Structures are given as C-alpha cells and as structure tokens.
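**Student:** Predicted model, plus sequence, below.
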Amino acid sequence: MIREDATIDADELYTVANALGMSDQQIRLCVRRLVIDGQFTQEGRGRKAILRASAEVESTLAPDVEYVRYMFEQDRGAAPWDGTWHLVAFAIPETARQARDSIRDGIVHLGGAPIQGGLYVCANPWERQLRSLAAELDVLDHLTTFTTCELRVGRIESPRDIAARLWPLDDIAAGHRRLLDVAQHRLRRLRRAAELSDTELVTCTIELAAEFTRAMHPDPLLPPELLPRPWAGTRARRVVAECWSQLRAIEITRTPPRLFRSYAEVIREVTEHAATQTVS
C-alpha cells in the first residue's frame, strides 16, 4: 500500500483492508503497533490520517529486482547450470548465538540447504551475498566458502537426486500450484479491468503480491537441470508475468503503489521474450 512518496493514505488502507476481510479494529491495532515500533509516523486520525514510513523502513522497500530477473532467466533457459555447487561452512561461538542464528537464517533465505552441522550448499553463486551478510553480522572470520563439481551426499551422487534429498521440492511445488490458481483467477479479473473499481484493482494487486511472496520465499531457485519436469514454478511465474503486464497498463490511482512499478523493466523483458516465442 506504500506509494511513491513512502506514505499510505489511511482511507485507502481501511477500504482495501475491509475488502480483504479485516475489520477497522484490526487495522487500528496494526497501525498503532507500527507507530509504537517507530516504523511509521501518523499525521491525523482514523481514515483521514496519513502514515509515513520511517527512513529505516523505506530503505527496505526496494524489491530485489535482480532476483526476479534471474528466476525468469532460468525459466527461459538463459541461465544454464554449470554443474558447480557452492558451499559455506561456519563455526560461530556460543557467545555470538544471535549472529549464528541470523547467519543460518540468511543462508537458508539465499537458497542454501543443510548437509550437516554448520555446512550448507547452494546451486547458484552466492558468495558476494554471503560475505556481505557475514560482514554485517561481524562473523566474516568464522565463514568458509568453497565450490566443487563433485558432491556426494551419503550414497547419492546424481545432482538431481541430491537436490530432491536436500530441498523440500514437493512443498515448494505445492506453493507454486497455489500461486498458479490465484494468478489465473486474478488474470481473468484484470482482463476485465474496466469493470473493476480502484479498490478492487488494488486488492487484486495485493492478493497477487502476497501469494507470489509466499510461493517464492522458500524457493531456492534451483537450476532447471535439478528440478522435476515439468516444474510448477515455471508455469506459475508465466501467468504472474501476464498479470504484471496487465497491471502495468492500468493506472490504478493518481499515486499508485510502487510494488509492481519497480519490476517494469523485468516485466518488459519477459513480455518481449514471450511475444518472440509466440511468433517463432
């Protein structure tokens, strides 16, 4: 709901949240917590208020456009796997338990899977992000990164079988199937955008974004060479991209949410590629 100027119009927030099934009391409590936590300031009261994101919150709002671009490059075969596994090991003392937990969470967020205590593997290059995270947590001296083209996990040698052993692919695929169902339904609505109110369009956008986030958060973006065929994520993302293209063509409000505007260049690339494939 955050606009280009890092503000939220409370009236629009209440209206959209109501459409999503939230009560005014729930919204008031959420807003109050955000203000108490220092994430937002509030000017005015109730539906006449304007919420303004703090500098810290605003700095976290920029989406990871390169992450989104990379997933679509994988889908269209523009990022083939070179057969290299990227590994990281760490041994952080108990006195830095919080940093140890944070680095572990960060490793998983970057697509890593545990092989054994303190040893994680990823199929994509991640060294730059790992070292940046470790430096931020002041544990860089406790980190070791390395690569190999020969990995065996127990008795498993096949890269595809290793991927199936280390990552919960069934659960990840189920999330993408849910995303596909939501995206297909929202796409049908967006193709009738002229019949929808501004609130309905914003609500549709938020529902799509929420389901996309839920599906992609646990996805390590394994190379297609390591995934079952066909892979549910590929089709789901293709339909999501169609939704994005529809949204890009719609002027929702005078100051629309910036969520999908940030992906404009990626959407253009995906759309042009899809059109080329159709012509071919």
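**Tutor:** That came in fine, so what should we check first?

**Student:** Only C-alpha atoms from now on, for both contacts and neighbour counts.
**Tutor:** Fine.

**Student:** Would you map the helices across the stretch 151-280 of the chain?
**Tutor:** Ranges of helices in the stretch 151-280 of the chain, per DSSP state H, counting those that start in this stretch, are 159-166, 169-190, 198-216, 232-248, 264-279.

**Student:** Leu61 is nearest to which of the ones you listed?
**Tutor:** helix 198-216 (13.6 Å; Cα to Cα).

**Student:** Please state the offset of the closest one from the chain centre?
**Tutor:** How far helix 198-216 lies from its chain's middle: 12 Å, per Cα atoms, centre = their mean, to the nearest Å.

**Student:** before we move on, what about stretch 254-270?
**Tutor:** 15 Å.

**Student:** Show me what counts as buried in it.
**Tutor:** Within stretch 254-270, the residues scored as buried using 16 or more other Cα atoms under 10 Å are Pro256, Pro257, Arg258, Leu259, Phe260, Tyr263, Val266, Ile267, Val270.

**Student:** Out of the helices of the stretch 151-280 of the chain, which is closest to Asp11?
**Tutor:** Of all the helices of the stretch 151-280 of the chain, helix 198-216 comes closest under Cα to Cα, at 10.9 Å.

**Student:** ok, how many other residues are close to the residue nearest to Thr253 when sequence neighbours are not counted?
**Tutor:** Spatially, and ignoring its direct neighbours in sequence, Thr253 is nearest to Asp198 (6.9 Å; Cα to Cα, 6 or more residues apart in numbering). The tally of other residues near Asp198 (other Cα atoms under 10 Å) stands at 17.

**Student:** Same question for the one 3 residues further on.
**Tutor:** By the criterion of other Cα under 10 Å, Leu201 has 23 neighbours.

**Student:** can you pull the contacts of the nearest residue to it once chain neighbours are set aside?
**Tutor:** In space, Leu201 comes closest to Ile252 once its chain neighbours are excluded; the distance is 6.7 Å by Cα to Cα, 6+ apart. Residues near Ile252 by Cα atoms under 8 Å, 6 or more residues apart in numbering: Asp198, Leu201, Val202.

**Student:** Put this next to the first one:
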Amino acid sequence: MTVEKQLLYLLSKKVEMEGKELINIFEEMNYTPQSIRNILSKFKGMSYITSLERGIYKITPSGLDAYSLYSKKDNFYTKHWDGKWYLVFLEIPETLRRKRDAFRKGLLQLGFGMLYKSVYVYPWDIINKVLNLVDSLEIEDYITIISSNEFLLNGIVPEGRAGPNTASSLWNLEEINTNYKNIQIWLENEYKTKFNSLIKDNNRNPLQVFTNFLTLKEKRDDLLIADPMLPAEFLPGSWLGTTVLFSIDKLIQTLITLIPENSYYSSFVADLRS
C-alpha cells in the first residue's frame, strides 16, 4: 500500500490536484506515470476520489476514512499509560469470512495483539478507529468491546516475568525490534549520505526535498503501524523503537525546514512545521 497511502496523503492536503502534479511527484520517486494513473482509476472505482473535471482529482469522505485507517497511529511513546486495557471480542459467522478476515487484519494493523483466536487486546485508547472499522465493514452485531484496569487471571505479563500471555509473544516484539535495527542500519549506512548531500546543496530542488520527506514519512508510518508502542514495562531492555523513531523525526523536521514556505510543496507539510 506504499504508493496508495502516499497518494491519499497528498490528496488529503489539497482541495483538489491535477493528475500531472501527482505524476510529477511520483516520477521523482521512480514510479511510472501509468502506475499512478492505474491507482487513480482504482481509487475512483472504490469511490476514494472523484474527478469532476478531466485530470483533476479530489478526495472523498470515503477516501479520507480509508487514509485514516492506512495512516500512522499516534506515537504513544510520548504518552502516559493509565493502566487500562481495551479488549475486542468478535464472533463473525463463516458466511462473512471476508469481513472477518478484514477486521482481524485491521485490528492487527492498529496495534492490537491476539490474546485468543477471537479476542484482541491493546493498552491504548484507539476505540474510535476500531468503531470506524466496524462501521465500514457493517459488522456491529458481531463485536463486543470492553475496557478494564485489571485481569483477574493470566493478564499481560511485563518484561522479565513468566506467564502464558507475555507481551513478547502476543506482539512478536523480537521481529519488530529486528525491523527497527534494519532501519537504523539503513539510516546510518545508506540514507544519511544522501541526506547530507541534500543539506549541503544550496541549489537543491524543493521537489527532491519533498520526495525525501515522503520517503522518510512512509518509513516512519510503516514502523508505527508494525509497532504496538507498548508501555515501557512491557518492552525488552534492548528496544530500539524510541531511538529510531526519534532519529527519523529529527530528519523529517530538518527536511520540512528546507521546503520554502512559498513553495508548491509547503502546503503538504504546513501542519507539521514546528
């Protein structure tokens, strides 16, 4: 969904955009014009965008809802946990298998861990996003949601303690941490050379700066989607999440400052300027 998410992001920041403007941005990122036209046609068919004039596109409420589901979660590493857990129970019949699979996938993307086959758990209050997912799939009759400050038996076990429901197993923290390590290596060994060259170039192209921003934003969003961002007591001591995200955020903010405020691309990052 990389290009699709980026395209919805761009359209969410403008009242409308010309197809050639979108193609110009994505060509800088080595995508072909035809691939972008194909996505635009796909999104029109899904009612994510509309085109009142030939070659001019506008995102619809359905498109905004889709982007909200695809887009990054909040960075919960910056928030205080109140000790409350949110549990989602589902009993969706086999006749609605596709909706059931889509809902389970959506919960996992939002950060929930699978406690049991039809029970999902998460420590952060994102129930509005869960309800939006329920509404979009029209499965209200098959879902129950509760919140609680305690488990009476077999709760989620903090790091270093034994039990059947360890955070490491529910959320596969080892694999997520390995992903962070790989991104850390990419930043240090590959990307920062390119980044530093861009910083030093006094004749830098605003489009090149903006596409670098899109690349890093996508990396960050993918990390946030994969990472449940559990409270500190459930994370291993070797956890790299906060360090890597801080590094990416710092690079992103630097890129934003390099996009002139009178540039065409400034409106895409206006709400992110510090």
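**Tutor:** In hand now; what should we look at? The structure displayed is predicted, hence computed values, not measured ones.

**Student:** In contact with the alignment partner in structure 2 of the residue nearest to Thr253 of structure 1, which residues?
**Tutor:** If you follow Asp198 of structure 1 across to structure 2 using TM-score structural alignment, you land on Pro206. By Cα under 8 Å, 6+ apart, Pro206 of structure 2 lies in contact with Leu258, Ile259, Pro260, Ser263, Tyr265.

**Student:** Roughly how far does the corresponding residue of structure 1 for the third one sit from Gly233 of structure 1?
**Tutor:** The criterion is TM-score structural alignment: under it, Pro260 of structure 2 has Glu251 as its aligned partner in structure 1. Counting by Cα to Cα, to the nearest Å, the separation of Glu251 of structure 1 from Gly233 of structure 1 is 28 Å.

**Student:** quick one, which of the two is more surrounded?
**Tutor:** Neighbour comparison, Glu251 of structure 1 and Gly233: the larger count goes to Gly233, with 22 against 11 (by other Cα under 10 Å).

**Student:** how about the strands in structure 2?
**Tutor:** For structure 2, the strands defined by DSSP state E cover 17-18, 49-53, 56-59, 85-90, 113-116, 119-122, 143-148.

**Student:** These: which one's closest to Phe76 of structure 2?
**Tutor:** Comparing the strands of structure 2 under Cα to Cα, the one sitting nearest is strand 119-122, at 11.9 Å.

**Student:** So which elements touch that closest one?
**Tutor:** Strand 119-122 of structure 2 is packed against strand 85-90, strand 113-116, with contacts defined by 3 or more Cα pairs under 8 Å, 6 or more residues apart in numbering; DSSP states H and E.

**Student:** Tabulate the ones you listed (JSON lines), appending distance to Lys79 of structure 2.
**Tutor:** As requested, these are arranged in JSON lines below (distance: least, Cα to Cα, whole Å):
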{"stretch": "strand 85-90", "distance to Lys79 of structure 2": "15"}
{"stretch": "strand 113-116", "distance to Lys79 of structure 2": "19"}
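
**Student:** Let's have these in CSV, adding distance to Glu18 of structure 2 and mean neighbour count.
**Tutor:** Below are those laid out as CSV (distance: least, Cα to Cα, whole Å; neighbours: other Cα atoms under 10 Å):
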stretch, distance to Glu18 of structure 2, mean neighbour count
strand 85-90, 41, 18
strand 113-116, 41, 18
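
**Student:** how about the strands of structure 2, which one is nearest Leu170 of structure 2?
**Tutor:** Taking the strands of structure 2 one by one with Cα to Cα, strand 113-116 is closest: 5.3 Å.

**Student:** what's the mean deviation for the closest one versus structure 1?
**Tutor:** Mean deviation of strand 113-116 of structure 2 from its aligned counterpart in structure 1 after superposition (mean Cα distance after the TM-score superposition for structure 1): 1.7 Å.

**Student:** so how far is that strand off the chain centroid?
**Tutor:** 21 Å.

**Student:** what span of structure 1 lines up against that strand?
**Tutor:** The aligned range for strand 113-116 of structure 2 is 113-116, by TM-score structural alignment.

**Student:** Might you report the residue contacts of the residue nearest in space to the middle of structure 2?
**Tutor:** Nearest residue to the geometric centre of structure 2 (Cα atoms, centre = their mean): Lys72, 2.6 Å. Shown in contact with Lys72 of structure 2 (Cα under 8 Å, 6+ apart): Arg220, Asp221, Asp222, Leu224, Ile225.
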